[in-house]
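Q: Coordinates for the following, if possible.
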Amino acid sequence: MKPVWRALGVAGGILGAAATGVAVSAVAHGARVSAQRRKAEDKYADEPLGALEPSRESTVAADDGLPLACEEVDPAEGGEPELTVVLVHGYTLDRRCWHFQRRDLAQLTGPRVRLVLYDQRSHGRSGAANSESSTIEQLGRDLDAVVRALVPNGPIVLVGHSMGGMTIMALAEQRPELFVERVRGVALIGTSAGDIGRSGLPRPVLSRHNPAARGLGVIAEWQPGLVEWARRAGGHITWSAIRALAFGDNKVSPSLVDLMELMIDGTSVKAITDFVRTLGTHSRYAALAGLRHCRVLVLSGDRDRLTPFSHAEAIAAHLPDAELVLVEGAGHMVMLEQADLVTGHLVELVRGCTSKNDGRGWWKRA
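A: Sure thing, here's the model as predicted:
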């Protein structure tokens, strides 16, 4: 009978690990408000979230051959763009998280901007990486590959959220000359330059010291299909978990939570666990020196439970000329939760990067 009980115990452990990992994987189809009530209360009920048509789609090969799914958006009014904005998404998300910024920045006429978005490896429509290449160092090289392929010339503004901001830091570490010659501006949104495991959630889900995340990783390596099934079986609690962990204190559109759930649901358990170690060991304060040649925006919500505002303050302390913005009441998904405010600051950044006025450096409470 021991093998039977052991098998039951392993199955129970998988279910427990998956349930404990809800804060990381937070997926499946949870409880919903009724369609009629949502229509009446949700201001984004008719918004085509994550479904905007790009001007072009393409695949860029990373330096190890892994395919990266990309898209470009030309200025809505036509004409030659004066600058390219590259949007880099975060952990367990994909390029759809930039819906509002993608929609509105393309409408700019002063200056006209072209947008480049892509899915990070093992996220969205990009190829699945192995554990060894699931590192922030490799993400920096991936961003370099996208820039070389799709933005071979002209000025650039890089915008990164969460792990996307870390990706930009890795690129600055690897190719500092790019930030001297072509990168005019950088926006770091809801991100960190290091010490992720020392603040935020109790026993942070992104910390390599979290036994639940480590255990889920081991199980995912052994039996990934069963873990995927288990996390979906517990989906009735995950919608509320996403709302609580990713957003702040303000009223949040259910459609935004749905969008985030879809993005997380598209990220495999293996990808989620593969990146835990690199997130936990990320430390790139020294790399921030490479951003001193750029205009820099550092923005974060004061209700961010994953990368608290103290991380933004620490980045700004290393970049005294940066604009530091605190968004009251907003959580980790600040660019969805406070879309107009975030886009407004990005417009200011872009305009500053095409202006001769070099005035920089102030602290703002949004």
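Q: From now on I want contacts and neighbour counts done on CA atoms only, so please keep to that.
A: Noted.
Q: by contact count, what packs against the strand or helix carrying residue 87?
A: Per DSSP states H and E, residue 87 falls inside strand 83-88. Here strand 83-88 touches strand 113-118, strand 156-161, helix 163-174, going by 3 or more C-alpha pairs under 8 Å, 6 or more residues apart in numbering; DSSP states H and E.
Q: Next, the buried residues of whichever helix or strand comes after it.
A: For strand 83-88, the following helix or strand on the C-terminal side (DSSP H and E) is helix 99-105. Neighbour counts over helix 99-105 (16 or more other C-alpha atoms under 10 Å) mark 99, 100, 101, 102, 103, 105 as buried.
Q: Let's have the helices and strands packed on strand 83-88 in JSON lines, adding distance to residue 273 and mean neighbour count.
A: Below are these laid out as JSON lines (distance: least, C-alpha to C-alpha, whole Å; neighbours: other C-alpha atoms under 10 Å):
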{"stretch": "strand 113-118", "distance to residue 273": "21", "mean neighbour count": "26"}
{"stretch": "strand 156-161", "distance to residue 273": "19", "mean neighbour count": "24"}
{"stretch": "helix 163-174", "distance to residue 273": "14", "mean neighbour count": "25"}
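Q: To check against the first, give me the structure of this:
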Amino acid sequence: MPATPPCSSLSVTATDGASLAVRVDGADDAPVTLVLAHGWTLDARAWERHARELAADGTVRVVRYDQRGHGGSGGGSIRPWSIDLLGDDLAGIIDAVAPGGPLVLGGHSMGGMTIMALAAAYPELVTDRVAGVLLTSTSAGQLDARRRRSVPLRLRALGHVESAFFAYCSRTAERSARIRDHLPGPDGRFNPALVKRYLYGPDAPGEAVLAGARMIHACPMPAVADWFPALMTHDKAGALGALRELPVEIVVGSLDRLTPVAHSRRLARELPQAALHIEPECGHMLLLERPAVVTERLRSLCAGAVAGVGVGAGIEARTEAG
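A: This next block holds a predicted model:
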């Protein structure tokens, strides 16, 4: 049984003064740093198992953090929120906590979009420092069904209903939070069943469903409501040149309802070095439902970084290393 890696908590201040809660697992002198960004309505606990396992042998230092407005992180003064703002947050965390050495980046859902925003806004940082990327259950855009004429009318109508609902929750955040508190919570039967139906596959372990349900239920109402329009307007298709020559692992569940397989296929077409894996009978919460699938791909990317694969000038550096 490997020893539990050292762990520390700290705070990083974003450009607008937002305090971002950061957790670091593993040794400070590890040869590679892995930075993990979680998805909408979750928090850094979503990566806990992965971080513990990957930091165990001392070769990987794992940085995970609560996205702006989630968990222990503040919302800051900038409004409205945007995915581009999350890319700035990630750049600030890297500068504060991992200013040197090779990096591997991993993102789930909105966390994957965060990495895309970083790549679009800070291409030199990505090409100079990043040795590999994992994108799971995510999308480069086109999530807003209302604006796509090719989408069936039923889905466009549902998009209008969803947007109206989250706009109402945003205007009435305190009241909506009180209403939520009076609804069945994650420790009952109804709430986890609903979460499983929409976010997991049919055979998802009960403890994985409960973990996700608890994080979602604990998410502050402003984060629930105000990140929704940012997700809908996110569009980084054609802006991911900094990732094109890097080892990229794209992983998606075959039953993902929020970011369906078509979004991962589109990403794979844009990133020629990417490997696409579709996990059968698995939903959007793939990192909780099948954590080993995600951990092993992160482990492979980190091993490549330790070996010097992908660091520096993209494909040329990989050729020189191997």
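Q: equivalent range in the second structure for the strand holding residue 87 of the first structure?
A: In the comparison with the second structure, strand 83-88 of the first structure aligns to the range 32-37 (TM-score structural alignment).
Q: After superposing, tell me the mean distance of that stretch to the first structure.
A: In the superposition with the first structure, the average deviation recorded for stretch 32-37 of the second structure is 0.3 Å (mean C-alpha distance after the TM-score superposition for the first structure).
Q: what's the spacing between the counterpart of residue 244 of the second structure in the first structure and residue 184 of the first structure?
A: Under the alignment defined by TM-score structural alignment, residue 244 of the second structure is paired with residue 292 of the first structure. From residue 292 of the first structure across to residue 184 of the first structure, the span is 10 Å (C-alpha to C-alpha, to the nearest Å).
Q: How about residue 268 of the first structure?
A: 35 Å.
Q: go on, residue 174 of the first structure?
A: Distance from residue 174 of the first structure to residue 184 of the first structure, by C-alpha to C-alpha: 17 Å.
Q: ranges for the strands of the first structure?
A: 56-61, 67-73, 83-88, 113-118, 156-161, 183-189, 295-301, 323-327, 363-365 (DSSP state E).
Q: so who does the residue nearest the centre of the second structure touch?
A: Nearest to the mean C-alpha position of the second structure, by C-alpha atoms, centre = their mean, lies residue 111 at 2.2 Å. By C-alpha atoms under 8 Å, 6 or more residues apart in numbering, the contact list for residue 111 of the second structure reads 36, 37, 38, 39, 40, 138.
Q: Could you do residue 226 of the first structure as well?
A: By C-alpha under 8 Å, 6+ apart, residue 226 of the first structure lies in contact with residue 14.
Q: try residue 245 of the second structure
A: So residue 245 of the second structure contacts 271, 272, 273, 314, 315 (C-alpha under 8 Å, 6+ apart).
Q: Among these, name the buried ones.
A: Judged by 16+ other C-alpha under 10 Å, buried ones among the contacts of residue 245 of the second structure: 271, 273, 314, 315.
Q: For residue 154 of the second structure, see how far away the last one is.
A: Okay, so that is residue 315 of the second structure. From residue 315 of the second structure to residue 154 of the second structure the distance is 45 Å (C-alpha to C-alpha).
Q: can you check the first one too?
A: Distance from residue 271 of the second structure to residue 154 of the second structure, counting by C-alpha to C-alpha: 32 Å.
Q: wait, residue 27 of the second structure sits on residue 58?
A: Yes: Residue 27 of the second structure lies in contact with residue 58 (C-alpha atoms under 8 Å); the separation is 6.0 Å.
Q: How about the contacts made by the nearest residue to residue 117 of the second structure once chain neighbours are set aside?
A: Computed as C-alpha to C-alpha, 6 or more residues apart in numbering, the closest residue to residue 117 of the second structure that is not its neighbour in sequence is residue 87, at 4.8 Å. Contact analysis of residue 87 of the second structure by C-alpha under 8 Å, 6+ apart lists 114, 115, 116, 117, 118, 121.
Q: Reformat the contacts of residue 245 of the second structure into TSV and put distance to residue 69 of the second structure next to each item.
A: Output for the contacts of residue 245 of the second structure, formatted as TSV (distance: C-alpha to C-alpha, whole Å):
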residue	distance to residue 69 of the second structure
271	30
272	34
273	33
314	34
315	37
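Q: Tell me, of those residues, which are also contacts in the first structure.
A: Shared with the first structure under both residues aligned by TM-score structural alignment, their matches' C-alpha atoms under 8 Å, the contacts from the contacts of residue 245 of the second structure number zero.
Q: Just these: which are in helices?
A: 314, 315 (DSSP state H).
Q: Go through the contacts of residue 245 of the second structure and say which is closest to residue 182 of the second structure.
A: Residue 182 of the second structure lies nearest to residue 271 out of these, by C-alpha to C-alpha, at 45.4 Å.
Q: Having no further points to raise, I will conclude here.
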